[in-house]
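Visitor: predicted model follows, preceded by the sequence.
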Amino acid sequence: MVYSMLLGASICLPIVGANVAIGEDAPEEKPSIKAVMKACFKGPLVKKVVAGKASDDEKKELHAMLVAMSETKPPRGSDESWQKLNKALRDASEKMLDGDAAAANLLNKAANCKACHSEHKPK
């Protein structure tokens, strides 16, 4: 009888454990540089934030996407340049979250496409 119970438990426990693992939330994947470009720069997000028409959630989304982009490896060009350009974007978006009045101008200046694309955009 004890042997049967142990055998049953040894079969059921891995199955229960597998179900619990499947039910857990998977870590969220960071957006690619291409996704950030599409949503933030080609899409309306940066323009909306700079114009002061973005909601707090949109500002948070922009900041999160810019932080995620800064944590990626540049497709080409130096890491130093990549970090410098992304730091300007991150800092401006963070100031925007903090309600800094000058942040819109800083974000508009940091979102200069040519500054980043000339060195880092893949050909």
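Guide: Done, it's in. Residues are numbered from 1 along each chain as shown.
Visitor: from now on I want contacts and neighbour counts done on CA atoms only, so please keep to that.
Guide: Fine.
Visitor: for P31, give me its contacts.
Guide: Neighbouring residues of P31 by Cα atoms under 8 Å, 6 or more residues apart in numbering: 65, 68-69.
Visitor: cutoff 10 Å now
Guide: Listed by Cα atoms under 10 Å, 6 or more residues apart in numbering, the contact set of P31 reads 37, 64-66, 68-69, 72.
Visitor: just K95 next, same as before
Guide: Contacts for K95 were tallied using Cα under 10 Å, 6+ apart; they are 63, 89, 101-104, 106-107.
Visitor: in addition, the following structure is provided for comparison:
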Amino acid sequence: MKRFMLVLTGLVAVALLSGVAMADKGKDSKYSTEEIMKKAMKGGLITKVAKGQASKADQELVIEMLDSLVKNPPHKGSEESWKEKTTALLDAAKQTVEGKEGAAAKLGKAVNCKACHNVHK
């Protein structure tokens, strides 16, 4: 009986953790918000893109991740605000990669962690 309860508890824990991970990822999204924050934001890829120091592969990865971020649901706050902030970030990154004048500054402004975290984290 003890073994059964231990196994059952483990299965429930795995199911709950899987559900939390899935909730972090939108229907058509390739990356979870957590993955994007770790790799693109904290990992510094977005900074490399803004400074023009990212390789073509890194630029493409950042665009792909930010596209996923737009598709992911917010942890809290309104969907409208989430879409507005994440879309602005994606657009600024795309313009920076395309080399448009003033886009790097726009990207730097869009990468305002606190503005987004205060509302959505």
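Guide: Here it is on my side, so go on. Predicted model only: the values in this text are computed from it and were never measured.
Visitor: show me the contacts of K95 of the first structure that map onto helices.
Guide: Within the contacts of K95 of the first structure, residues falling in helices by DSSP state H are 63, 89, 103-104, 106-107.
Visitor: can you redo those as TSV with neighbour count and distance to P14 of the first structure?
Guide: Below are these laid out as TSV (neighbours: other Cα atoms under 10 Å; distance: Cα to Cα, whole Å):
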residue	neighbour count	distance to P14 of the first structure
H63	23	41
L89	24	47
A103	20	53
A104	21	54
L106	18	54
L107	23	51
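Visitor: which residue packs closest to M69 of the first structure, ignoring adjacent ones?
Guide: Excluding its sequence neighbours, the residue lying closest to M69 of the first structure (Cα to Cα, 6 or more residues apart in numbering) is I33, at 5.7 Å.
Visitor: picking up where we left off before, need the contacts of K95 of the first structure in TSV with distance to S10 of the first structure, can you?
Guide: As requested, those are exported to TSV (distance: Cα to Cα, whole Å):
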residue	distance to S10 of the first structure
H63	48
L89	54
A101	63
A102	63
A103	60
A104	61
L106	61
L107	58
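Visitor: if we can go back for a sec, the residue nearest to M69 of the first structure: neighbour count?
Guide: Using other Cα atoms under 10 Å, I33 of the first structure has 20 other residues around it.
Visitor: I'd assumed H117 was in contact with it.
Guide: No. The pair I33 of the first structure / H117 is not scored as a contact, 11.9 Å apart, by Cα atoms under 10 Å.
Visitor: list the contacts for the residue lying closest to V70 of the second structure once chain neighbours are set aside?
Guide: Once flanking residues are discounted, V70 of the second structure sits nearest to T86: 5.2 Å by Cα to Cα, 6+ apart. Contacts for T86 of the second structure (Cα under 10 Å, 6+ apart) come out as 66-72, 92, 110-111, 116.
Visitor: which position in the second structure aligns with the residue nearest to M69 of the first structure?
Guide: In the second structure, the residue equivalent to I33 of the first structure is T33, according to TM-score structural alignment.
Visitor: residues contacting its match?
Guide: By Cα under 10 Å, 6+ apart, the residues touching T33 of the second structure are 21, 23-26, 65-66, 68-75.
Visitor: what is the nearest of those residues to T96 of the second structure?
Guide: Nearest to T96 of the second structure among the contacts of T33 of the second structure is L66, at 13.2 Å by Cα to Cα.
Visitor: thought A110 was touching that closest one, still the case?
Guide: No. Counting by Cα under 10 Å, L66 of the second structure sits too far from A110 to count as a contact (11.9 Å).
Visitor: now do the shared contacts for these two.
Guide: Common contact partners of L66 of the second structure and A110 (Cα under 10 Å, 6+ apart): 86-91, 93.
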